[in-house]
Every structure is written in C-alpha cells, then in structure tokens.
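Student: The sequence isn't on hand, but the structure is:
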C-alpha cells in the first residue's frame, strides 16, 4: 500500500487532501485502501470499497470483488443512526391533513393540531391564522348541515357577515306508539347584542331538549312547545353577566322559531321575526305563512297604519319587538297548531332566507318540488338561493316533511 502522504487528491472525488487524512472530508472515502494500479494507470490510485477495487473513472474494465483482501467497513456504519419514528397506534390511519411530508422523510416529530385549509401544511395559531401562509381559517359554524331520517337543516354565514350568529337543532324522538315525532328549532342571534352566537346556540339546544323530553311523555304538543320556548328564554337569560352590564353591552339575545310534527298534528312556536311556512307538494294548492313577526313592520300592519308592502319597505321594518334574552320584557311566546289535509313541507327559517322570498307564494316557488323526499338537498338549495340573491345576512333553514316519511325513505 502506498504511503498516504503520496496521495494528494482523493481517489474518489479528486478533492485535495491533507497530510494524515484517513478519510476524505468531501465524500468520506476510506483512504487506507488506496492502491496503485498496474499498467498505463499505475500512477493513478484505485479505490477499494467493501473489497471491490474500483478502476479509474475513464477505465472500461468492470470491477470484481477480491476475496484475497478483507472487505472494507460498510459505509453505512460510519453514519449516525436514523432517528426513531414513533409507531402508529394499531387500527388507526394518519389524517393526511396533519401529516408533514418533510417530517415523515426526516424522522422529525410531527406537529400536532389541524392544518391550514389553504396551503395544507401550516399549523393554526390561537387566533385562527395559518402560521405558514397567514390564511384565516373558517370557523366551524360558518357553514353547518345536518340530516336525520326525515328532517334536515342547513346554515351559512352569508356573504356580508364575519360570523354566523344563527343556529339550529333537529331531532326525532320516539313516541309511545312507536312512531317518531319531528322537531326543528331555528334561532337567529341579535346582531346588536353581545355573544349573540352563544344565545342562538343555547336557545336552540334548550328548546329541542325540552321537547325531546316532554313530547314522548304525552304532554300536549302545544303545551310542550310553549314550555320549550320558556326553557330557551331561560337558557339565553342565564348567559348575561355582570361584565355585560359594566361594559354597557346588550345582553346576549336571539329570536326563535320551531316546528314539531307528532300524531298528524303540526305545531309551530316563535318569538321574534324568524318564520315558518307551509308549502304543499301540490303547488296548485295554497301555501301559507304560519307565523307573525314580532317586529315594527308587523305592528304597523296590525294597527292598520300601513299595508304590508309599505311597512316592510320602511327602514324600521326589521326592528324586533320580541326576543329571548335577559333584557327582554313581557315575554309572550306564540304557538299555533294545524292539521294539514295534504302532504307537504314546513320551511323553518331566519330572515336571511325569507328576506328574498317574503310571501308564501315566493317561498313556495323557491322550494324544490321534491323537498319532502329530499329535505337536506332542499335545505342546501334554499341556502344557495339566499346567497345567490345577495347573502346579506346569515341564513338558516330547516325542512320538515309532513306527513313524516318512513326513516330512510328520503334521499339527500
């Protein structure tokens, strides 16, 4: 073997060497195995790796393993061991939205939490922004949809508001005779109040829970509705805090409208200006608005001071005179029961929808003809109808078929 001080360049990569080098600092070649080749290339070293002598790069001969020489150490033994990768929990599949391809390749720990909906790689900070691209993440309630066997609802933030202050709740409790009741509650947070999104959530869930408990017990459906509206009012009033008063903020508040179908009877209840409409399958039959607004416009019409078009054209038209909240006065929940003589649907909605289909005839024209068979599709369609018309407000709508279809008979 030649002396190392006679090798000035690495035989593998031609990088200059320093006296005493045992390995090339550039490519890691083992310089202890550098040997001179015979013949025309005798002055050029040949590198043996793992016992195989490699000829110069311009040589045409193949190299062969030389059993006469012990194999050189495996180059991988000179590298640091790779970082351990945590084992996946049996029976689970990693969520691709939370897997960092770079982390998977390098073995670095994966960051926890959801990833950005825009870039797909950044994690989300406490303020809801992507730490990689800065994209603001959508709130979970900006768009909501839910469907049970025979009832469905959808809600959207709209095109002008920063938050969705609407909320809904639907349910299908079983009755003593084995049939199901259908419950749909829709609430609209009062924009001028504090934490109105909390108010609409509390009201919808409290009213639905109350009817889920009372209707199956055989409580008269109209009484159950009346009690549910008071339960919703109490839930919203409980949200008011001393901090609201100290900051001179209006207490959390919302409107509510609900529909329940049980035993062939349709009952609606409301406080405020959210509405319920009856739309029969046979569009030649009469559609109807089932609720009367608690609003300035409705009061003007009821007093005979204006007709309906004049009242609703006034800038004060949507000022509500009834709502749920700690600062509500003379709470007077409204209930009404009906027994339709034909099949159809009840449209339960906030003014984000009915502003664009105010009359019963306009609402019937907007509702798909197969609404009773496809309630979720119809709720989605009506949300889209409102967005296409301008989407100036949050929009929420529930579709309640009458009579109820057997579970699974409809299709979204």
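Tutor: Nice, I can see it. Not measured: the values here are computed from a predicted model. Numbering: from 1, shown residues only.

Student: rest of the way, CA atoms for contacts and neighbours
Tutor: OK.

Student: can you point me to the longest strand in the chain?
Tutor: Criterion DSSP state E: the longest strand present in the chain is strand 253-262.

Student: Next one: residue 400 from residue 379, what distance?
Tutor: 10 Å (Cα to Cα, to the nearest Å).

Student: Overlap of the contact sets of these two?
Tutor: residue 152 (Cα atoms under 8 Å, 6 or more residues apart in numbering).

Student: Run the chain-centre distance for the longest strand of the chain.
Tutor: 24 Å (Cα atoms, centre = their mean, to the nearest Å).

Student: Stretch 264-275 too?
Tutor: Counting by Cα atoms, centre = their mean, stretch 264-275 comes out at 28 Å from the chain centroid.

Student: what about residue 105, neighbour count?
Tutor: For residue 105, the count of nearby residues is 8 (other Cα atoms under 10 Å).

Student: quick revisit: which helices and strands does the longest strand of the chain pack with?
Tutor: The contact analysis (3 or more Cα pairs under 8 Å, 6 or more residues apart in numbering; DSSP states H and E) places strand 253-262 against strand 182-189, helix 196-214, helix 221-237, strand 265-271, strand 275-280, strand 324-325, strand 344-349.

Student: let's bring in a second model and compare:
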C-alpha cells in the first residue's frame, strides 16, 4: 500500500534541491532553474457556478523531492567539456549554456498515458510545455494538454508551463457526472474547455512582467478521453490527432489551426504549399495579455476502434502533418518501441530531432484499446 507523505509544516521554507530557490509544495518545476519537483500537494482548480474566481484546493500526492534544506545541490558539470557551470548557467571554461532539466522532461501519470517535451536541436531553450493526467484504469479518463510558447515573446517558456498546468487542472476537475447520453457529456465537457482556456490565459498573464513590451504568449491544445468519447479544444496551431491502429479506421486531424497557413488552405491553396509558404506558422489566435480572443475551437468524436489519441506541437507535425502519414509513422515506431506510450512518445521526439529539430517538440499520447 502506498502511503502519502504529510504536508510540510507551514513554517518550513521549501527549496528546490537543484538551485536552492524557494518553491511551493504544489509546484512541479522550479521556476528559477526549471528542475522537476515532486510536489507534496497537487493543486486542483474547481470552478463553481456563480463564483467570481475559481477555488483552488490541494490534495496530497506521493513522495516528496522538495526539501526544506537550505543548501542547494552542486550544479552538474558542463556536458561539453566537463567544466564548472557558473551561476548564470554558462560553463566557466568553454562558455556553453548548460542544459536545463526543463529542456527535456517526461510525464507518465498512468501506464496508458505519457508525454515527452523536448527543446529540439536549434532552439536555446524549451518553450513548449505539456501537462497530462490520467486515471489508473486503461482507457478510463485522460487529460492531455500542450502549450507552445511563442519564441518571439518574453518568458514564454515559464508562461506556457503555467498555462498548461492550469488548463490540465480545470479539465481534471471537469467530470460530466450524471450525464448518461454521450452528446450531453460531450457538450458539458466542451464548455469546460472554454474555462480551461480562460484559466490558462490568466496563468500566462500572471507570468508576464507588467512592464514587458513583448508579452508572453502561447498556443493551447487539449483533449479529454473518457472511455470511447474524445472532446478537444485548441487555440493556435498545436494539434489533436486520432490515429487508429493500421487497418482499424481512418486517421483524423481533429483540430483546426488558427494560423495563416489554415487561412490559405481555406482559400483553396494546397495543404503542403500552405504549410510551407511565407508566414505559414504565424498564428491568428493565442493565449496572452495581448490576445483579443482565447475562446477555443472545440469538437468531439466517439471512437470505434483501438488506437492513439495524440496532442502535439508543431515541432512534430512540421515534419509529418498529414494524419495518414502520422498514423504510418506511429505504427512503424511502435513496432520498435512496443505499446508503452512513454518510449513511443520519446521515439517520436527523437525522430523529429533527427529530421532537423528546428522547433521545440511536445508529444502527448493516450491509448484507447
């Protein structure tokens, strides 16, 4: 039987074990250095009808990696030359920027759900973010969220991570209980995506400096899998795909981008040409202080076959946009990795990096059997 650790005393000062910065007991990553943490409580946002703002609760979770020890751990050596990494994050010998734990991290809340988020090859930091949750029983209920920080905006890496977590917590709490009809459940869940996007937007704004002339911004893509029902919502050009097993049905890109490429596609331009043309990745909707519309496009699908629900950033679909081609890539990759979603997601990230890795890469997967 797993036992949960009791919450830390209120007077204790919790610090990141990597850099010594002060953290809270619900944080999953240190905002100072990006190191992953194991929280003692998990924040869950519960939206109450008629309330002026969401009520945030905490519930105990498992083991604690955050300690009250004030002494920070020594920084790991430079991966390029083995030299000492300075306080500014650069090697004091060769000047290489040290790789942060935020550059590559994985999540696997249950055996059938996983996400991998990676910096890629060309970017100097990882501005993508994932946040996933799942019930233990395979195929029962999963929440997948990806936010892709806009690289031209300030602090989008921090803001995207905050936005993804906030949206995940809203969708975790949004269970359409008591609604036996699939259409009713789908409609209720679709409404929760509007709340999730709004809360994610607030989180992005909260992590934007008030005097910033280039406000942090990011995309938003999320999906909830409940048994055979998938409900999804997006803002920007991160995507949701349904990829049934080979021969079990037609693969689908469920989401529709908010981008200049999509505008051109709707004008009749060939998809490949539009997605590779000028300003193809310029988004027309986003989350952030300077956004005028954060209402997501939503939709739903009842699944009829086994397969993979995928939420990903353009770091993956840049190289494999078509749903049929992506289905084939996943099938070929799974033949090597096996059915576990974590090595499968990791292999897909590796594949994108092998194609050039010109952007940050996020892949979140849930298995429907």
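Tutor: Received it, and whenever you're ready, just let me know what you need. Please read all numbers here as calculations on a predicted model, not as lab measurements.

Student: Please convert the helices and strands packed on strand 253-262 of structure 1 to JSON lines, extending it with distance to residue 372 of structure 1 and mean neighbour count.
Tutor: Converted to JSON lines, these look like this (distance: least, Cα to Cα, whole Å; neighbours: other Cα atoms under 10 Å):
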{"stretch": "strand 182-189", "distance to residue 372 of structure 1": "13", "mean neighbour count": "30"}
{"stretch": "helix 196-214", "distance to residue 372 of structure 1": "22", "mean neighbour count": "24"}
{"stretch": "helix 221-237", "distance to residue 372 of structure 1": "22", "mean neighbour count": "23"}
{"stretch": "strand 265-271", "distance to residue 372 of structure 1": "15", "mean neighbour count": "24"}
{"stretch": "strand 275-280", "distance to residue 372 of structure 1": "9", "mean neighbour count": "26"}
{"stretch": "strand 324-325", "distance to residue 372 of structure 1": "31", "mean neighbour count": "30"}
{"stretch": "strand 344-349", "distance to residue 372 of structure 1": "6", "mean neighbour count": "28"}
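
Student: want to throw the ones you listed into TSV with distance to residue 244 of structure 1?
Tutor: Shown next, in TSV, are those (distance: least, Cα to Cα, whole Å):
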stretch	distance to residue 244 of structure 1
strand 182-189	16
helix 196-214	12
helix 221-237	12
strand 265-271	23
strand 275-280	29
strand 324-325	12
strand 344-349	29
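
Student: Residue 128 of structure 1 is nearest to which of these?
Tutor: For those, distance to residue 128 of structure 1 was read as Cα to Cα. The smallest value, 17.6 Å, belongs to helix 196-214.

Student: what's the mean deviation for that closest one versus structure 2?
Tutor: Its aligned residues in structure 2 lie a mean 1.0 Å from helix 196-214 of structure 1 after superposition (mean Cα distance after the TM-score superposition for structure 1).

Student: That helix maps to which residues in structure 2?
Tutor: Helix 196-214 of structure 1 corresponds to residues 156-174 in structure 2, going by TM-score structural alignment.

Student: For stretch 167-183 of structure 1, measure first residue to last.
Tutor: Termini of stretch 167-183 of structure 1 sit 14 Å apart (Cα to Cα).

Student: So which residues of the stretch 251-400 of structure 1 form helices?
Tutor: 296-302, 308-313, 351-354, 360-366, 375-388 (DSSP state H, counting those that start in this stretch).

Student: residue contacts, residue 164 of structure 1?
Tutor: Counted by Cα under 8 Å, 6+ apart, residue 164 of structure 1 has contacts 141, 142, 143, 156, 157, 158, 197, 394.

Student: Dump those into TSV; add distance to residue 36 of structure 1 and secondary structure as well.
Tutor: Converted to TSV, these look like this (distance: Cα to Cα, whole Å; DSSP: H, G, I helix; E, B strand; the rest coil):
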residue	distance to residue 36 of structure 1	secondary structure
141	76	coil
142	75	coil
143	75	strand
156	79	strand
157	79	coil
158	80	coil
197	83	helix
394	83	coil
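
Student: Rebuild the residues you listed as JSON lines, extending it with distance to residue 320 of structure 1.
Tutor: Output for the contacts of residue 164 of structure 1, formatted as JSON lines (distance: Cα to Cα, whole Å):
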{"residue": "141", "distance to residue 320 of structure 1": "24"}
{"residue": "142", "distance to residue 320 of structure 1": "24"}
{"residue": "143", "distance to residue 320 of structure 1": "25"}
{"residue": "156", "distance to residue 320 of structure 1": "22"}
{"residue": "157", "distance to residue 320 of structure 1": "21"}
{"residue": "158", "distance to residue 320 of structure 1": "21"}
{"residue": "197", "distance to residue 320 of structure 1": "17"}
{"residue": "394", "distance to residue 320 of structure 1": "16"}
